[in-house]
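Enquirer: no FASTA, just this:
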């Protein structure tokens, strides 16, 4: 009986080393690499890192390189896996549509960009293909996107004049540069205090 018990104990240890379940991460299209942060996450789960990277990059070769793709990796007990690749995050689409790099620092007090209702609708049509959102209505996804846009400091408008918006983006770029400078000064002042 003790022989059987020790054998079960050693088998249990082996099974515990391999983490099963789901790995949720964003991986840039066509840029999966063995280095951190992806390599260690896959290694902990016993997945062949080189094979995974090759598989992922092959499946995303038709997508513009570098676009962040939410990815779910389902790891099986035999260390095999299934990859489920979703559409890029809503924040990525909203920033692209608004032509901005970053959202507002003080949400509610500043406008980081503007986006039309047509943009919201088009993004919703893309995002509805993601499995978690397939149970929602298009209207529900549009409302969700409007909320995300507000959290970025984006103003949702009916129509947008290209010339006016170009001027707005130029003014906004100057504000962003000033904010970056202020952040850098605060960081340097903090380092001087702690040093």
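Expert: Thanks, I have it. All values derive from a computational prediction rather than experimental measurement. Numbers count the residues shown, from 1 in each chain.
Enquirer: From here on, just use CA atoms for contacts and neighbour counts.
Expert: OK.
Enquirer: Please identify the buried residues of the helix ranked longest in the chain?
Expert: Secondary structure of the chain per DSSP state H: the longest helix is helix 162-194. Using 16 or more other Cα atoms under 10 Å as the test for burial, helix 162-194 gives 165, 169, 172, 176.
Enquirer: can you give me how far it is from the chain middle?
Expert: Mean-position distance between helix 162-194 and its chain equals 24 Å (Cα atoms, centre = their mean, to the nearest Å).
Enquirer: on contacts alone, who are the packing partners of that helix?
Expert: The criterion is 3 or more Cα pairs under 8 Å, 6 or more residues apart in numbering; DSSP states H and E, and there are no helices or strands that helix 162-194 contacts.
Enquirer: Sort out which one of the buried residues of helix 162-194 lies nearest residue 63 for me.
Expert: residue 169 (27.5 Å; Cα to Cα).
Enquirer: what residues are up against the nearest residue to residue 131 once chain neighbours are set aside?
Expert: Distances taken as Cα to Cα, 6 or more residues apart in numbering put residue 86 closest to residue 131, at 7.9 Å, once the chain neighbours are dropped. Residues in contact with residue 86 (Cα atoms under 8 Å, 6 or more residues apart in numbering) are 69-71, 130-131.
Enquirer: try it against this one:
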């Protein structure tokens, strides 16, 4: 192999980027240099303050605290490419149902309800994400119905607001009871190991 060919091969090899992309969820408008985000960025040689400022600026139109899945590709010159996806499907489903958490026993109890219109609107949002670009609206709706089922959210055609409000009030007492049981189990476990 001649020197010129070797030199060209060396230039091509140096341009290959072997760094992995960073996948993380960052709350909208709340990127800070504190852990866990700061150390993840620092390991990759990214200017943390500039990244936080850039992220917070890009997400200022989104409600503060909304979790946003992000993908960050670091280039050899320590610049980065940031792709911000829409909030996770489970987050959007729980927001539509008006609940804070899903059920502890999917299939045996109902945590909340959403209509087919909610599913369609969430599917329209999720189809904008690059990983979902090849899915049809029907595929996305089917995926969302499956996610709703896993969270204990029932999908219905129509929803009466008064009746649903009563359902949520009844559900609140069940959730409080479940939290109390979990706390008791946690305390009992701490006593056994202590």
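Expert: Everything's here; your move. It should be emphasised that the depicted structure is a prediction, and the values quoted were computed from it without experimental measurement.
Enquirer: what about the longest helix of the first structure, how far off from the second structure?
Expert: When the second structure is superposed, helix 162-194 of the first structure averages 0.4 Å from its matched positions, counting by mean Cα distance after the TM-score superposition for the first structure.
Enquirer: Put the buried members of the contacts of residue 86 of the first structure into a PyMOL selection.
Expert: Burial among the contacts of residue 86 of the first structure is assessed by 16+ other Cα under 10 Å; the matching PyMOL selection reads:
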select buried, resi 69+70+71
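Enquirer: just the contacts of residue 86 of the first structure now: which is nearest residue 4 of the first structure?
Expert: residue 71 (41.0 Å).
Enquirer: So the closest one sits against residue 87, correct?
Expert: No. Applying Cα atoms under 8 Å, one finds residue 71 of the first structure not in contact with residue 87, separated by 9.0 Å.
Enquirer: can you give me the strands for the first structure?
Expert: Ranges of strands within the first structure are 21-28, 68-75, 81-85, 113-116, 154-157, based on DSSP state E.
Enquirer: relative to strand 81-85, how tilted is the second one?
Expert: Taking axes from the mean of the first three to the mean of the last three Cα atoms, to 10 degrees, one finds strand 68-75 of the first structure and strand 81-85 inclined to each other by 160 degrees.
Enquirer: Now do strand 68-75 of the first structure: everything it contacts.
Expert: If you take Cα under 8 Å, 6+ apart as the criterion, strand 68-75 of the first structure is touched by 19-29, 45, 47, 81-89, 92.
Enquirer: Tell me the buried residues within those.
Expert: Using 16+ other Cα under 10 Å, the buried ones in the contacts of strand 68-75 of the first structure are 19-20, 22, 26-29, 45, 47, 81, 83, 85-88.
Enquirer: Same list, the contacts of residue 86 of the first structure, but as a markdown table with distance to residue 156 of the first structure please.
Expert: Below are the contacts of residue 86 of the first structure laid out as a markdown table (distance: Cα to Cα, whole Å):
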| residue | distance to residue 156 of the first structure |
| --- | --- |
| 69 | 25 |
| 70 | 25 |
| 71 | 29 |
| 130 | 23 |
| 131 | 26 |
